[in-house]
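# What shape does this take:
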Amino acid sequence: MRIGIDRERCIGAGMCALTAPAVFDQDPDDGRVVADTAPAPQHHAAVREAVQLCPAGVLTLEP
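Model prediction:
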């Protein structure tokens, strides 16, 4: 699994970081998402949930 991120559209809501804190964080400078784009298998379920919860729809999953 790989995570695609469109940082230009990110609104910094932080739902991803709250849902999967082991994978997502927010940039301290602009509040936009930063992530481990190739998360470990034990985090895949949380990542899928975070992708669905993103209010701006900036996260995508690639096999």
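# Please count neighbours and contacts with C-alpha atoms only from this point.
OK.
# check contacts around the residue nearest to residue 22 when sequence neighbours are not counted.
Leaving out its chain neighbours, the residue that sits closest to residue 22 by C-alpha to C-alpha, 6 or more residues apart in numbering is residue 43, at 7.6 Å. Counting by C-alpha atoms under 8 Å, 6 or more residues apart in numbering, residue 43 makes contact with 20, 22, 23.
# Highest neighbour count among those?
residue 23 (22 neighbours; other C-alpha atoms under 10 Å).
# Pretty sure that residue sits against residue 41.
No. If you go by C-alpha atoms under 8 Å, residue 23 and residue 41 don't touch, sitting 11.1 Å apart.
# for comparison, sequence B:
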Amino acid sequence: MKAIADRDRCEGLGMCEAMADHFFEVGEDGYVSVLDDTPGEEHRQDVTAAVDACPVLALSLQG
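You can find the predicted model right below:
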């Protein structure tokens, strides 16, 4: 699984960080950064919840 952030879509709302702060962070610039773009399978539920929580669809998962 690979976590991908589209910084052009990101509005810095922070839902991803609230759901999975070990994997996503909204920086001082107001945009999301992926802290670990290849989380282990044991983290799929948390990462998927964060992706699903993004109201502007700036996050996605491959694999």
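# still on that earlier bit, the contacts of residue 43 of structure 1 into TSV, with extra columns for secondary structure?
Converted to TSV, those look like this (DSSP: H, G, I helix; E, B strand; the rest coil):
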residue	secondary structure
20	coil
22	coil
23	coil
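# ok, and these in structure 2?
Checked against structure 2 using both residues aligned by TM-score structural alignment, their matches' C-alpha atoms under 8 Å, the contacts of residue 43 of structure 1 keep none of their contacts.
# so which of these comes closest to residue 56 of structure 1?
Within those, proximity to residue 56 of structure 1 (C-alpha to C-alpha) peaks at residue 20, which comes in at 16.6 Å.
# ok, which stretches of structure 1 are strands?
Ranges of strands in structure 1, per DSSP state E, are 2-5, 24-26, 33-35, 59-62.
# what's in contact with the last one?
So that's strand 59-62 of structure 1. 1, 2, 3, 4, 5, 6, 48, 51.
# After superposing, tell me the mean distance of it to structure 2.
Superposed on structure 2, strand 59-62 of structure 1 shows a mean distance to its aligned partners of 0.6 Å (mean C-alpha distance after the TM-score superposition for structure 1).
# now that strand, how far from the centre of its chain.
Centroid displacement of strand 59-62 of structure 1 relative to its chain, using C-alpha atoms, centre = their mean, to the nearest Å, is 9 Å.
# Would you mind confirming that residue 14 of structure 1 makes contact with residue 26?
Yes. Assessed by C-alpha under 8 Å, residue 14 of structure 1 is found in contact with residue 26 at 6.9 Å.
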